[in-house]
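Model the following, please.
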Amino acid sequence: MDRHLFQVLVVLTLSGLAFGSCKSQQMESNNGTLAGNLGLLEGNCMPGPGRPPCEPAPISGTIYITKPSERYQADLLIRKVDVSEDGLFSVKLEPGKYSVFVQDGDQITCTITNCPDQCYCLLVEIVDTKVTNQDVTINHATW
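Presented below is the predicted three-dimensional model:
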């Protein structure tokens, strides 16, 4: 009898682990992706005849993803993403709206503010299983 009870407990435990693993994979598979390039604009970008437009140069750095916010607040941080030297970044996120900030020297800054009904720093919306492309540019250029 004890052996039978032990076998039942083992089967139930393994079933629970398998179900939990599948549930975790299913939830992660519903995540969307935020992808883009981190770049730096610098130098004289004043438009003029015969001048090519300024293009951001890819840089390494750190992107901070928070709940929607007007300014960076550490208590709203969802993810911190290190960006490689080629400037490319990609991060899986649950569906929803987020603000994106960037490390610029010793400050965490907002590069663009969106104000549809309330102002938010670089507001992005992540959708189930989709890739949302959003480049982030630090602007040190002269205009």
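
going forward, measure contacts between C-alpha atoms and count neighbours the same way
Fine.

and stretch 61-76, how far apart are its ends?
Separation of the first and last residues of stretch 61-76 by CA to CA, to the nearest Å is 20 Å.

what's next to that stretch, contact-wise?
38, 77-85, 87, 97-103, 108-110, 113, 119-121, 123 (CA atoms under 8 Å, 6 or more residues apart in numbering).

one more to line up against the first:
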Amino acid sequence: MPLLALGLLALTTSNDMGCSRSGMKGHVYLVKGNQMPSPDRPPSTPQGFETELFIYELTNLEQVTRVGSTSFYSQINTPLVKTIKTDASGAFSIKLPPGNYSLFVKKDGNFYANLFDAKNNIYPVEVLTGKYTDVEFRADYDAVY
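A predicted model of the protein is given here:
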């Protein structure tokens, strides 16, 4: 009987380990102010900031309620997978099963994401088996270009 229990424990552990090697990691940066290139001023460096990152199943522009023609959304109509708080430098790391996801942050009660693929999927990120996908999310809602 103890051998059977040990075998079940090993099976459970190996299944958990496969998932724990997949996910995403990176930083969320706040970009604000004048970002226009200028010979008199070097480009500003975006600052990491503490916020909450919302990870949804891959979300298309047709699956959200958009605020005007902006990159803000009042409602996302796909399942929320996970949320994670970044640290003071904007860094985060989260375990996720392999798949395709959309990322958002919030400002004033609305979701924000400003990156799209050719199919109008919002801030798409693919997580591959056994890998952590590097992400650099730029929240530039207060920037001028």
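
For ChimeraX, write the select line for the buried members of the contacts of stretch 61-76 of structure 1.
Listed next is the ChimeraX selection for buried residues among the contacts of stretch 61-76 of structure 1, using 16 or more other CA atoms under 10 Å:
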select :38,77,82,83,87,98,99,100,101,102,108,109,110,113,120,121,123
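
Among the contacts of stretch 61-76 of structure 1, which are located in strands?
Among the contacts of stretch 61-76 of structure 1, the members falling in strands (DSSP state E) are 38, 77-83, 97-103, 108-109, 113, 120-121, 123.

separation between the counterpart of residue 96 of structure 1 in structure 2 and residue 81 of structure 2?
In structure 2, the residue paired with residue 96 of structure 1 according to TM-score structural alignment is residue 99. Distance of residue 99 of structure 2 to residue 81 of structure 2, given as CA to CA: 11 Å.

and if you look at residue 139 of structure 2?
Residue 139 of structure 2 sits 20 Å away from residue 81 of structure 2, going by CA to CA.

Show me the strands in structure 1, by range?
Using DSSP E, the strands of structure 1 run over 32-44, 57-58, 61-66, 77-83, 88-93, 96-104, 107-109, 113-114, 120-121, 123-126, 131-133, 136-142.

Dump those into TSV; add distance to residue 50 of structure 1 as well.
Below are the strands of structure 1 laid out as TSV (distance: least, CA to CA, whole Å):
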stretch	distance to residue 50 of structure 1
strand 32-44	14
strand 57-58	20
strand 61-66	32
strand 77-83	34
strand 88-93	30
strand 96-104	31
strand 107-109	33
strand 113-114	31
strand 120-121	34
strand 123-126	35
strand 131-133	31
strand 136-142	17
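
ok so, going back, the residue nearest to the match of residue 96 of structure 1 when sequence neighbours are not counted: neighbour count?
Residue nearest to residue 99 of structure 2 in three dimensions, not counting chain neighbours: residue 127, with 5.2 Å by CA to CA, 6 or more residues apart in numbering. By the criterion of other CA atoms under 10 Å, residue 127 of structure 2 has 20 neighbours.

what's the answer for the one 5 residues further on, then?
Neighbours of residue 132 of structure 2 under the rule other CA under 10 Å: 21.

cool, and residue 55 of structure 1?
Close neighbours of residue 55 of structure 1, defined as other CA under 10 Å, add up to 12.

Fine, thanks again, bye for now.
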